[in-house]
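Peer 1: Would you be able to build a 3D model of this:
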Amino acid sequence: MSESRWWRGAVIYQIYPRSFMDSNGDGIGDLPGIIDRLDHVAGLGVDAIWISPFFRSPMADYGYDIADYRDVDPMFGTLADFDALLAKAHALGLKVMIDQVFSHTSDAHAWFEESRQSRDNPKADWYVWADARPDGTPPNNWLSIFGGPAWHWDPRRCQYYLHNFLSSQPDLNFHNPDVQQATLDYVKFWLDRGVDGFRLDSINFCFHDAQLRDNPAKPEALRVGRGFAPDNPYAFQYHYYNNTQPENIGFIERLRALMDGYRDVAALGEISAEDSLATTAEYTSAGRLHMGYSFELLVDDFSAGYIRGTVERLEAAMTDGWPCWAISNHDVQRAVTRWGGADASDDFARQMVGLVCTLRGSVCLYQGEELGLPEAEVPFEKLRDPYGITFWPNFKGRDGCRTPMPWTADAGAGFTTGEPWLPIPDAHRARSVAAQSRDEGSVLAAARRFLHWRRGQPALVTGAQRFVDAPEPVLAFVRGDGDDRVLAAFNLSGQALDWPLPAELAQLRVLDGHGLPSGALDGGSIHLPPHAALFAAVD
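Peer 2: Below is the predicted model:
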């Protein structure tokens, strides 16, 4: 079928269903709750939603441990509820993308329950099983992201099975063609149901090294990464063999061939590899994934130079692919706190929405970013995330970014009439949707204005990008092609500054109506107040 490119430059709003809206008072968000609040999402001016997993699951990893890929967990509702959600989203002009977790299942999945019974049953080779070493230790030195060895002993088979995440999340064996086909079959199930695309969780983790070679050690000075250093031994290795294997390319091409038989669908891959930018470029080449995103803007580094360097490195490698950018999601500390600190201003929150939505590529906005929500402090006794519980207190896990959406300022924040599954901070209730909707000067009002304004600026949606040399803390680039070019300049600091314009940008016409704190032209310079942005047509 003909390929639509609605996803190029799309703003995709991520919904974490446990925390979006609870319709039945059990303290946990659900699909009917999402339906109730879709008007808010559509009113923002976004193009699509991405819904984190809502499938049947024991919830050891809160939905990323799937027990049935073709059914909705009763906690979230029913398949009929999903169909109703899909219909309402489409009626509002929103595309719907859902999470798919290919690399592993829950240990409660029927496939695994059969596989673990013996070494000769029909699904014996559907997971990654290996004999112990002669001394009884695991077959190699691979480590789990969530801490400790990536192998778990199973007494039924007297073998170890691989788990790159929790021990209750056994890895599927994608070297088995039957596993690949079963995966494509349930992808087809959702495509036939009418979804518009998928966010593919840890897509580079599908295949492992068939020889089970040890990962080499990483020098201490290089043990950095998303939540991995210094107390997580996962950072002690180069992960050359437990993920990102060359065989994955063939499977991705099979997936794309399946999706190309449907109209207006897209695949967005989450990629975390030793060189994530290079892998993103490789995975989004022609005939592979439509889009890819990595964690380079989900880390602690924040400077104009870092952002420019990250984008330019990806652009240099990505000759025919399409990037997607995110600065917050359900796995990392919220950007307002991570980059702006505990006392980040509302202007900083406004600027972050504008900045990520101005980079060349598509965008994932995480629920609450439009409110400028800071990271929540969750006490140890209230933690739910197994990752945070294991590594507390040095790393508090992911619960701080997963607390429920504040719709109102009351005790349940308009999220629930019961006890919320995670506590809702007072600071979040003060930033509720209801409160900010009444304030034309709020972060929410600015986000709405900016996203609607952006839709009318083709250069900022699909145009090319070229960075302009500027001193820290100014990030400046030109978006667009030919006669339709727009300069975007951001002051990333809390102090006002003046930036003398390069001669090539002498002819500018300031664009207004974007809703962000704005800079101004002053002769041959741009004056930028704290955390301000200037958008100008390049004549």
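
Peer 1: can we go C-alpha only for contacts and neighbour counts from here?
Peer 2: Noted.

Peer 1: count of residues packed around the residue lying closest to residue 431 once chain neighbours are set aside?
Peer 2: Excluding the flanking residues, the one nearest residue 431 by C-alpha to C-alpha, 6 or more residues apart in numbering is residue 371, at 6.4 Å. If you count neighbours by other C-alpha atoms under 10 Å, residue 371 ends up with 25.

Peer 1: How about the contacts made by residue 371?
Peer 2: Counting by C-alpha atoms under 8 Å, 6 or more residues apart in numbering, residue 371 makes contact with 431, 432, 433, 436, 443, 444.

Peer 1: do the same with residue 342
Peer 2: residue 374.

Peer 1: run the last query once more with 10 Å
Peer 2: 336, 374, 375 (C-alpha atoms under 10 Å, 6 or more residues apart in numbering).

Peer 1: Keep only those of the residues you listed that are in helices.
Peer 2: Residues of the contacts of residue 342 located in helices (DSSP state H): residue 336.

Peer 1: one step back: could I get the contacts of residue 371 as CSV with distance to residue 414 and neighbour count?
Peer 2: Shown next, in CSV, are those (distance: C-alpha to C-alpha, whole Å; neighbours: other C-alpha atoms under 10 Å):
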residue, distance to residue 414, neighbour count
431, 12, 24
432, 9, 23
433, 10, 24
436, 14, 19
443, 19, 27
444, 17, 26
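
Peer 1: Kindly reformat the residues you listed as TSV containing distance to residue 117.
Peer 2: Output for those, formatted as TSV (distance: C-alpha to C-alpha, whole Å):
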residue	distance to residue 117
431	52
432	51
433	51
436	55
443	55
444	53
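
Peer 1: what about the nearest residue to residue 538 once chain neighbours are set aside, neighbour count?
Peer 2: Spatial nearest neighbour of residue 538, excluding adjacent residues (C-alpha to C-alpha, 6+ apart): residue 508 at 4.9 Å. Residue 508 sits with 15 neighbouring residues when counted by other C-alpha under 10 Å.

Peer 1: Please determine how far residue 508 is located from residue 467.
Peer 2: 16 Å (C-alpha to C-alpha, to the nearest Å).

Peer 1: Second input sequence below; structure requested for side-by-side comparison:
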Amino acid sequence: MSDLTTPPHPAPDAASEITERWWHRATGYQIYPRSFADSNGDGMGDIPGIIAKLPHLSDLGIGFVWLSPVYASPMVDNGYDISDYRNIAPEFGTLDDMDRLIAAARERGIGIVMDLVVNHSSSLHAWFCKARAARDCPEHDYYIWRDPGPEGGPPDDARAAFGGPAWTYVPEVGQYYFHYFSPAQPDLNWQNPALRAEVYDMMRWWLDRGIAGFRMDVISLIGKDVDARLYEEGPHLHPFLQEMHREVLAGRDVLTIGESWSVSTETGLLYCGRDRDELDMVFEFSHIREGWHPELGKFAPKPFDLVAFKRALFSWQDLTREDGWHALFLSNHDLPRQVSFYADDQQFRRAGAKMLATVLHLLKGTPFVYQGEEIGMTNARFDRIDQYRDLETLNHFEEQIALGVEPEVFITGANRNSRDHSRTPMQWSDAPNGGFTTGTPWIEVNPNFCDINVAQDLGDPDSIFTHYRRLIALRQQNDIVAFGHTRQLLAADAGVLAFERRLGGRRIVVFANFTPHPQRRDLPEDVTGRGEALVHSHARRDEVPGQLDLAPFESFACQI
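Peer 2: Below is the predicted model:
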């Protein structure tokens, strides 16, 4: 990692006691491989396609790539069901291709962060094939098994996150195995030291190949106690993460990001506190869940509430003020396109995309760009369930229809929140299929690719891509953006998000209009003077002293 590592030295914010590391000023970029770039015309993105697009990432200023799974897999859950952790799925390429990607990215100063999926494996993994054949083999205890319940059925009535029971019966051994997600994804038994040793050895194997770290998929589930129905953040989670750090990560200058759908401000620093020896940062979803129905979940979205969104967002800025670190994101492979969810992807798409980028990239933490976000890609519009490919969406559709929900009602919710909206192919140009493939894409390309694509944005000096590039450069160059403390302004305002960043006697102020209407706000008394504009913005200061005018979905940011 010599070309990605910066010599340890105190960051400019003396109060925080942070030792600067190579990823503190870097911006991450998530690639969903099957939808990024297809090099051979089979309709599926691949590793050679990613290599060919590294100049795009380098031009954007990306410091590291989070690569969604490319391991060998039957692809029941698009690669999050791994059958061989030390091999590459043929549709994505070969292990030699992976080595070429790691080396080619390194030459451009870009690290490759692999997706570590070790809460579960594929049901076709060699371990599980042995485990389901005999109780007396060592691999049987690599998974979570229970005898049938008193009446011969499952041990309990737990439900899987993707729908259906969480227990599946195997006649060969006369037991049920536990799967938090689908039956094709049996949960690994982290209580078994031999299983943990296998995982740690695999992690060292990848790190020795030169990767820059791991994003750890649903890592908060590995400490579960199924008998007590404690799944998220179970009693064994943090001892396991600390052991993983001792056995694998200690002494290596790599990046680790955990994913947790249950982490809160009460538990956040247990993952990433500087003295915990666990992870560097964690993906948390409190701000995402604010857009979901509290009982019906993501497929019944509720109207966007900016005040609640800000409360969640800034609570993590407060938490990590003096300790820990925050992973900043609005989009990923599990979420809808951010400009469609938080802004207006029709009349104000460009303004909304820039405004959201300004907000996210001027907060404290490490920003993540999800592929296509940098050109303002939008949700697709699917009218039929057979246009969807996502296992979660398809399973929940069947369950909801069985409960009497009208198909049109479910499709309406799916068109806002289904995972497939972020998985439509990357739009590179106005060529057929958006330049993603010369073949038939595995999922439909968003038909707006003729108007929204990389080639068009690169030719426009006022493009969304240019705006992202400036923001990414600011984090690399500006100490306040990288390390300054955050203070929210106008917390109760239902239309405008505002905050300031402070470092010593310097500060940055940011105002963002989250509505399709012009907004005028009185500035706080201590926010005076025009300052130096940080990025291009269509927002303007009014002639009246102490007031600010914001156009629809526009933002204002300056350094004072």
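
Peer 1: returning to what we had before: tell me which residue of structure 2 lines up with the residue nearest to residue 431 of structure 1.
Peer 2: Per TM-score structural alignment, the equivalent position to residue 371 of structure 1 in structure 2 is residue 375.

Peer 1: residue contacts, residue 133 of structure 1?
Peer 2: 139, 140.

Peer 1: so it, which of the three states?
Peer 2: coil (DSSP: H, G, I helix; E, B strand; the rest coil).

Peer 1: what residue of structure 2 takes the place of it?
Peer 2: By TM-score structural alignment, residue 133 of structure 1 lines up with residue 149.

Peer 1: Next: residue 309 of structure 1.
Peer 2: Using TM-score structural alignment, residue 309 of structure 1 sits opposite residue 311 in structure 2.

Peer 1: if we can go back for a sec, just put the contacts of residue 371 of structure 1 in CSV and tack on secondary structure.
Peer 2: Conversion of the contacts of residue 371 of structure 1 to CSV gives the following (three-state DSSP):
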residue, secondary structure
431, coil
432, coil
433, helix
436, helix
443, helix
444, helix
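
Peer 1: Stretch 471-482 of structure 2 spans what distance, first to last residue?
Peer 2: OK, stretch 471-482 of structure 2 end separation, C-alpha to C-alpha: 11 Å.

Peer 1: Mind listing residues that contact it?
Peer 2: With C-alpha under 10 Å, 6+ apart, stretch 471-482 of structure 2 has contacts from 11-13, 20, 24-28, 60-63, 354, 357-358, 360-367, 466, 468, 483-484, 486, 501-504, 506-508, 534-536, 559.

Peer 1: picking that back up, mind checking how far the residue nearest to residue 538 of structure 1 is from residue 497 of structure 1?
Peer 2: Counting by C-alpha to C-alpha - residue 508 of structure 1 and residue 497 of structure 1 are separated by 19 Å.

Peer 1: Please apply the same query to residue 188 of structure 1.
Peer 2: 54 Å.

Peer 1: in the stretch 101-250 of structure 1, which spans are helices?
Peer 2: Ranges of helices in the stretch 101-250 of structure 1, per DSSP state H, counting those that start in this stretch, are 110-115, 177-193, 247-259.

Peer 1: again, but for the stretch 301-450 of structure 1
Peer 2: Using DSSP H, counting those that start in this stretch, helices in the stretch 301-450 of structure 1 cover 304-317, 335-340, 346-356, 386-391, 426-429, 433-437, 443-455.

Peer 1: Give me the mean distance between the first one and structure 2.
Peer 2: Following the fit onto structure 2, the mean deviation recorded for helix 304-317 of structure 1 is 2.9 Å by mean C-alpha distance after the TM-score superposition for structure 1.

Peer 1: centre of the chain versus that helix, how much separation?
Peer 2: 19 Å (C-alpha atoms, centre = their mean, to the nearest Å).

Peer 1: packing partners for that helix?
Peer 2: In terms of contacts (3 or more C-alpha pairs under 10 Å, 6 or more residues apart in numbering; DSSP states H and E), helix 304-317 of structure 1 is packed against helix 276-283, strand 465-467, strand 474-481.

Peer 1: okay, the ones you listed in a markdown table with mean neighbour count and distance to residue 404 of structure 1 next?
Peer 2: Shown next, in a markdown table, are these (neighbours: other C-alpha atoms under 10 Å; distance: least, C-alpha to C-alpha, whole Å):
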| stretch | mean neighbour count | distance to residue 404 of structure 1 |
| --- | --- | --- |
| helix 276-283 | 22 | 30 |
| strand 465-467 | 18 | 36 |
| strand 474-481 | 22 | 33 |
